[in-house]
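Asks: Model the following, please.
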Amino acid sequence: MSGTGDRGRLIEDRLIEVVAPGPYATVQDLGRPGFAHLGVPRSGAADAPSLRLANRLVGNPESAAGIELTLGGAVLRFAAGAWAALTGAPCPVTVARRPAGMCAPVWVPAGGELRVGVPPHGLRTYLAVRGGIGVAPVLGSRSTDSLSGIGPPPLRAGTALPFETDPPAGAIGVDLAPQRPLPRCPAVRLVPGPRDDWFAPGAVAALCAAPYEITPDSNRVGVRLRGAAPERAREGELPSEGMPLGAVQVPPGGQPIVFLADHPPTGGYPVIGVVASGDVPLVAQLRPGDRLRFRPAQETKPMSSYRRS
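Replies: Okay, here's the model as predicted:
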């Protein structure tokens, strides 16, 4: 029969120590949908497909919690041996001082360190550990919400993260699942509306005519752009209304903002269009100085067609 000391050692063996978190690192899963009416953002991984892939590579459910790294630079020490996988922005990786690859399961031995360098391009890298990160859920999610402060705080040196040592039901059946290279200037699909009538005729076409630069004040709430300001047809602002993921909001200064995972559920500035959901992860991987282009989502019904009277 195990004593108290054995139980304490077992708990310690389930920990990952954050030696260095890099510029900004958080725990993320697929978010907490269904609470917008309470003013709670969905949050979750900014590049959800990359987190899903990392989880599949280690046999986890796609919804398991992992670590979202911003510009890499992390060092993690594993108390017990575990399978891990990294996806998203490509980084140089070493495990126990040996080179390791991205987009493939890798074994981290007990006491070993996993070191993640800085990606040459792209912004966010995802680490999944077999079993998932086991921090306590808040409103059904383990995600850190940078806007509301809900969920675990951002990682810092000395943070101890629990993970489940019991293997999940899924087996590790893939040796390598490479991702497509991240485009340097993606052309993302834009669905006009719901407030494109607040802008001059041709404003949506002008938005799609030239690239926009990503500014340094971008974050998980939204990507702020620098470029041509869409011409307004109406002055003033709206009563606060719902904001979807990917909404392109235009504040009084005229420089568009593309809302990401931690965006507020409501806002009062007009939304000229919404980035197609499948293209939002591309926006989430852009770093300051990168550029993007909007292109009309030709086969998608405009958001204004759904506007209530």
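Asks: going forward, measure contacts and count neighbours with C-alpha atoms only.
Replies: Fine.
Asks: can I assume residue 88 is in contact with residue 70?
Replies: No - using Cα atoms under 8 Å, residue 88 is not in contact with residue 70; the gap is 10.4 Å.
Asks: out of those two, which sits in the more crowded spot?
Replies: residue 88 (30 against 24; other Cα atoms under 10 Å).
Asks: related to what we said a few turns ago, which neighbours do residue 88 and residue 70 share?
Replies: Shared contacts of residue 88 and residue 70 (Cα atoms under 8 Å, 6 or more residues apart in numbering): 124, 125.
Asks: What sits closest to residue 114 if chain neighbours are left out?
Replies: Excluding its sequence neighbours, the residue lying closest to residue 114 (Cα to Cα, 6 or more residues apart in numbering) is residue 95, at 4.5 Å.
Asks: what residues are up against that neighbour?
Replies: Taking Cα under 8 Å, 6+ apart, one finds 108, 112, 113, 114, 115 in contact with residue 95.
Asks: What about residue 242, how many residues nearby?
Replies: 12.
Asks: what's the nearest residue to it if we skip its chain neighbours?
Replies: According to Cα to Cα, 6+ apart, the nearest residue to residue 242 is residue 266 (4.3 Å).
Asks: ok, so what distance separates that neighbour from residue 283?
Replies: 20 Å (Cα to Cα, to the nearest Å).
Asks: and these two? which has more neighbours close in?
Replies: Ranked by neighbour count (other Cα under 10 Å), residue 266 and residue 283 place residue 283 first, with 27 against 17.
Asks: Checking that one next. Helix, strand or coil?
Replies: helix (DSSP: H, G, I helix; E, B strand; the rest coil).
Asks: Relative to residue 274, how far out is it?
Replies: Residue 283 is 12 Å from residue 274, by Cα to Cα.
Asks: which one is residue 24 nearest to, not counting chain neighbours?
Replies: residue 70 (5.2 Å).
Asks: these two touch, right, the one you found and residue 124?
Replies: Yes - Residue 70 is in contact with residue 124 according to Cα under 8 Å; the separation is 4.7 Å.
Asks: Please generate a structure for the following sequence too, so the two can be compared:
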Amino acid sequence: MGPFSRFNELITGILNSLNTKALDPNHDIILITGGCSGLGSELVKEFVKRKFLKIIVFDLNLPKHSQSSAIHYYNCDVSNSKRIQELHKDIKRNLGIVTVVINNAGITIGKPLLEMSFEEVELVIKVNLLSNFYINKTFLPDMINLKRGYIVTIASVLGYMSPANLTAYGASKSGLIAFHESLTHELGSPLDMDKNSNESIRTLLISPGQLRTSMFSEVRTPSTMLAPVLEPSWLAQKIIDAIEYGTRGELIFPMYGNFLPLFRSLPWPITHFVRLLSGMDQSMRRWNSRVLENENLENSDNT
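Replies: Model prediction:
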């Protein structure tokens, strides 16, 4: 896998250099969904540090005070397509055309499938997956007309190897990986001979492992050496570096994640054995037990 990985990096680097255009902090308008916490918040901070003048944030829990005049907050439920279309008109009229979309919003409900309500399943799928359809379908036409744009999809390594008790979350992240792949080839690439190709619109898929955020704060990684917990500030820098460089394709962090697409093709007994060794399913079951205990305590406090 070592030589193959290095060869892939070399080819990817060559292809990325064919049509590299650095972002312009004075003119490019950034949209980040779920930008008030976790990785989204760190992305916003990093864009501010890099002197971008227009950073749009979609979220439900907005701060009382903005950390910068460059940040424009909008109260938005990304699972509501009508709300997104309304905000698009307002943004286009008052700020201009969004040229970089980072689909980052996401939630999780850590329960076995049979313990989830239908409403909980629909909520996870809508926020994590369908919102990408709504956002991109709304903002992409302007990018195509402008012949400039970047669509960044934040998926997860759990889209390749999903643990127990995360059926909806894992399915939503797998869906994002497939969504990115299909959209990328709809738009085209610099290698296409089709004159109608929209290759000026770049796409980038980010598939990180566990982040040190509140979403999975109670999950105990069985081996931090094999599967280190990522700092969201570090990942935000890596993502924006890639965008400014003009990177296409997929970035997976940390290193073990690069082997997961291949892992899925192995025979079932081998994958099951590796899952047992990793402890991934057991750690999620323990996390689920703690969540249920906390819910029971909260319910008892409220009665």
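Asks: Give me the TM-score for this pair.
Replies: Aligned and superposed, the two chains score 0.23 in TM-score terms (TM-score structural alignment, normalised by the length of the second structure); 138 aligned residues with a Cα RMSD of 7.5 Å.
Asks: Pull out the buried positions in the helix or strand hosting residue 281 of the second structure.
Replies: For residue 281 of the second structure, the element it lies in under DSSP states H and E is helix 280-301. Across helix 280-301 of the second structure, burial judged by 16 or more other Cα atoms under 10 Å covers 280, 281, 282, 283, 284, 285, 287, 288, 291.
Asks: so residue 151 of the second structure sits in a helix?
Replies: No - under three-state DSSP, residue 151 of the second structure sits outside any helix and is assigned strand.
Asks: Could you confirm residue 202 of the second structure falls within a helix?
Replies: No - under three-state DSSP, residue 202 of the second structure sits outside any helix and is assigned strand.
Asks: Near it, how many other residues are there?
Replies: 23.
Asks: Could you report the neighbour count for the spatially closest residue to it that is not a sequence neighbour?
Replies: Leaving aside its chain neighbours, residue 202 of the second structure sits nearest to residue 150 (4.7 Å; criterion: Cα to Cα, 6+ apart). By other Cα under 10 Å, the residues close to residue 150 of the second structure number 23.
Asks: ok, residue 150 of the second structure - contacts?
Replies: Contacts of residue 150 of the second structure (Cα under 8 Å, 6+ apart): 99, 100, 101, 201, 202, 203, 204, 243.
Asks: 6 Å instead, please
Replies: 100, 201, 202, 203 (Cα atoms under 6 Å, 6 or more residues apart in numbering).
Asks: Repeat that for residue 68 of the first structure.
Replies: Residue 68 of the first structure neighbours (Cα under 6 Å, 6+ apart): 25, 26, 125, 126.
Asks: Can you tell me the closest non-neighbouring residue to it?
Replies: In space, residue 68 of the first structure is closest to residue 126, 4.8 Å off (Cα to Cα, 6+ apart).
Asks: Residue 25 of the first structure too?
Replies: Per Cα to Cα, 6+ apart, closest to residue 25 of the first structure is residue 69, 4.5 Å.
Asks: before we move on, what about residue 115 of the first structure?
Replies: Per Cα to Cα, 6+ apart, closest to residue 115 of the first structure is residue 75, 4.5 Å.
Asks: hang on, residue 72 of the second structure is in a strand, isn't it?
Replies: Yes - checked against three-state DSSP, residue 72 of the second structure lies within a strand.
Asks: Return the distance of the closest residue to it other than its chain neighbours relative to residue 294 of the second structure.
Replies: Nearest non-adjacent residue to residue 72 of the second structure, counting by Cα to Cα, 6+ apart: residue 56, 4.8 Å away. Distance from residue 56 of the second structure to residue 294 of the second structure, counting by Cα to Cα: 35 Å.
Asks: if we can go back for a sec, you'd agree the residue nearest to residue 72 of the second structure is in a helix?
Replies: No - going by three-state DSSP, the assignment for residue 56 of the second structure is strand, not a helix.
Asks: Which residues are in contact with it?
Replies: Counting by Cα under 6 Å, 6+ apart, residue 56 of the second structure has contacts 30, 31, 71, 72.
Asks: Using JSON lines, please lay out these together with distance to residue 85 of the second structure and neighbour count.
Replies: Compiled in JSON lines, these are given as follows (distance: Cα to Cα, whole Å; neighbours: other Cα atoms under 10 Å):
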{"residue": "30", "distance to residue 85 of the second structure": "17", "neighbour count": "23"}
{"residue": "31", "distance to residue 85 of the second structure": "14", "neighbour count": "26"}
{"residue": "71", "distance to residue 85 of the second structure": "20", "neighbour count": "20"}
{"residue": "72", "distance to residue 85 of the second structure": "17", "neighbour count": "16"}
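Asks: and of the residues you listed, the nearest to residue 171 of the second structure?
Replies: residue 31 (24.6 Å; Cα to Cα).
Asks: what sits against that closest one?
Replies: 56, 57, 101.
Asks: Just the element for it, please.
Replies: In this structure, residue 31 of the second structure is located in strand 30-33 according to DSSP H and E.
Asks: Which SSE is immediately downstream of that strand?
Replies: Counting by DSSP H and E, the next helix or strand C-terminal to strand 30-33 of the second structure is helix 38-49.
Asks: That next one: which residues count as buried?
Replies: 38, 39, 40, 41, 42, 43, 44, 45, 46, 47, 48.
Asks: so what does the helix or strand where the residue nearest to residue 68 of the first structure lies touch, helix or strand wise?
Replies: Taking DSSP H and E as the definition, residue 126 of the first structure sits inside strand 124-129. Judged by 3 or more Cα pairs under 6 Å, 6 or more residues apart in numbering; DSSP states H and E, strand 124-129 of the first structure is in contact with helix 48-57, strand 66-70, strand 82-88.
Asks: one more time with 10 Å, if that's ok
Replies: Under the contact definition 3 or more Cα pairs under 10 Å, 6 or more residues apart in numbering; DSSP states H and E, strand 124-129 of the first structure sits against strand 24-28, helix 48-57, strand 66-70, strand 82-88, strand 106-108.
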